[in-house]
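S.K.: Model the following, please.
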Amino acid sequence: MITPAVLPYGDAGLLLEVADTAEVVVLADACRAADLPGVLDVVPAARTVLLVLEPGTELASVRRVVEELEVRAGEGAAAPAGSIEIPVVYDGPDLAEVARLTGLSEADVVAAHTGRPWRVAFGGFAPGFAYLSGGDPRLAVARRDEARTAVPAGSVGLAGEFSGIYPRPSPGGWQLIGRTDSVLWDSDRDPPALLAPGAEVRFTVAGT
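M.R.: Prediction:
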């Protein structure tokens, strides 16, 4: 059973703290499905879920409902908020290093990255960036010892348990295994972000 620590977040929010990102995904799904009274938004992060409340909502009443939720760790996640396919050219500058770190061949790294769906756990450091979780655990690798000063938009990387796609050129220390032409953030699109929390992401080899 997932038993989050429930903390007040100012006078219009509750912060739910859990053990890891896997519990975050399950708990956020449960909170969305429960249609909690007075909750405007459910905002997941690496180890927390923030419930943003309507002004004037009694924190104690929402807290009681949250504490009564029966959410079990490891149970099937709710239906994804959507499924997005991301074609990738797997020629990243760190592909060989990831293969070395994991003990896999480069082809096996690609197969592992594309072999199961990922879930958007939470948003990240730039508009459109999403931390993707739930992939093959063999791909868990540390960030680079030295960050790059410039990472091209569309770069697909790995860091810790996560995979991610850089939405725009920026510095970064993720291990880069490929690149995609998918546009992660478009201010003229509704919604602008391609990847929303809870969505399923399936990576494919571009051109196949």
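
S.K.: CA only for contacts and neighbour counts going forward, please
M.R.: OK.

S.K.: list the helices and strands the single longest helix found in the chain packs on?
M.R.: Identified as the longest helix of the chain according to DSSP state H is helix 21-34. Applying 3 or more CA pairs under 8 Å, 6 or more residues apart in numbering; DSSP states H and E, one finds that helix 21-34 contacts strand 39-44, strand 48-53, strand 118-123.

S.K.: nearest to P80, of the ones you listed?
M.R.: Ranking the helices and strands packed on helix 21-34 by proximity to P80 (CA to CA) places strand 118-123 first, at 7.9 Å.

S.K.: how far out from the middle of the chain is the closest one?
M.R.: Distance of strand 118-123 from its chain centroid, counting by CA atoms, centre = their mean, to the nearest Å, is 2 Å.

S.K.: One more sequence to fold, the one below, so I can look at both together:
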Amino acid sequence: MRIRPVGAHALLLDCDDADQVEAWRAELWHRRDAGELTAREIVPAAVTVLLDGVPDPAATAARIAGWRPRNTSRGADSVEVRVPTVYDGADLPAVADHWGVDVPDVVARLRRTEFRVAFCGFAPGFAYLTGLPRELAVPRLATPRTRVPAGSVALAGPYAGIYPTASPGGWLLVGRTDLPLFDVHADPPARLAPGTRVRLVETR
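M.R.: As a prediction, this is how the structure comes out:
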């Protein structure tokens, strides 16, 4: 892990992989809650963690360099959200073909996977879920759909995701859910936050 200054009051942690991002995300959130770290925002991404609103970046970087993140590989202490999912996505056959299995095997794999929110982006409330082996990464559509319905459960690259609102998108659709994922009037507005464990529970 490498720490770089970003602007006058921010730091960027360059991590080796998604597991290291989650380990540092959890550690920094813990340190902030304990009053050991001052940062307005701690934002994980694919291979970085951004700390914004840091009063003294140089001193903070020196403290972080002396810390070691706790083991969060399973995220056992995090919240779990069970997402009721109907597995009827238009792209299930394409995923099955890419994985070299049949459609019931794809559904079985998704049902038994414990996903974790790695980071959020693309649209408010859209969470990038890790948990599938990297060898099961799937390509995006060559031509994105102009409209993907809200609640669509989809795959792209090594990630799974759920569209919180209707939008264009090029991910492969494997199912759908009626669970609301983003409400601007709720506190917090997004149901899925980094570190949250997610189960895509089959429903009919």
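
S.K.: quick one on the thing from earlier: mean per-residue distance, the longest helix of structure 1 to structure 2?
M.R.: Taken over the aligned residues, the distance from helix 21-34 of structure 1 to structure 2 averages 1.8 Å (mean CA distance after the TM-score superposition for structure 1).

S.K.: Any buried residues in that helix, and which?
M.R.: For helix 21-34 of structure 1, the buried set under the neighbour-count rule, 16 or more other CA atoms under 10 Å, comprises 21-31.

S.K.: and the equivalent of V107 of structure 2 over in structure 1, helix, strand or coil?
M.R.: Taking TM-score structural alignment, the alignment pairs V107 of structure 2 with V110 from structure 1. Per DSSP: H, G, I helix; E, B strand; the rest coil, the local secondary structure of V110 of structure 1 is helix.

S.K.: Not counting its neighbours along the chain, what's nearest V110 of structure 1?
M.R.: Leaving aside its sequence neighbours, V110 of structure 1 sits nearest to Y90 (CA to CA, 6 or more residues apart in numbering; 7.0 Å).

S.K.: What about the one you found, how many residues nearby?
M.R.: Using other CA atoms under 10 Å, Y90 of structure 1 has 22 neighbouring residues.

S.K.: OK, contacts around it?
M.R.: 110, 177-179, 205 (CA atoms under 8 Å, 6 or more residues apart in numbering).

S.K.: With secondary structure as added columns, please give those residues in CSV.
M.R.: Listed next are these as CSV, based on three-state DSSP:
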residue, secondary structure
V110, helix
I177, strand
G178, strand
R179, strand
V205, strand
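
S.K.: corresponding residue for P144 of structure 2 in structure 1?
M.R.: Alignment note (TM-score structural alignment): P144 of structure 2 maps to A147 of structure 1.

S.K.: what helix or strand is the residue nearest to T114 of structure 1 when sequence neighbours are not counted on?
M.R.: Excluding the flanking residues, the one nearest T114 of structure 1 by CA to CA, 6+ apart is F203, at 4.9 Å. Per DSSP states H and E: F203 of structure 1 is located in strand 200-205.
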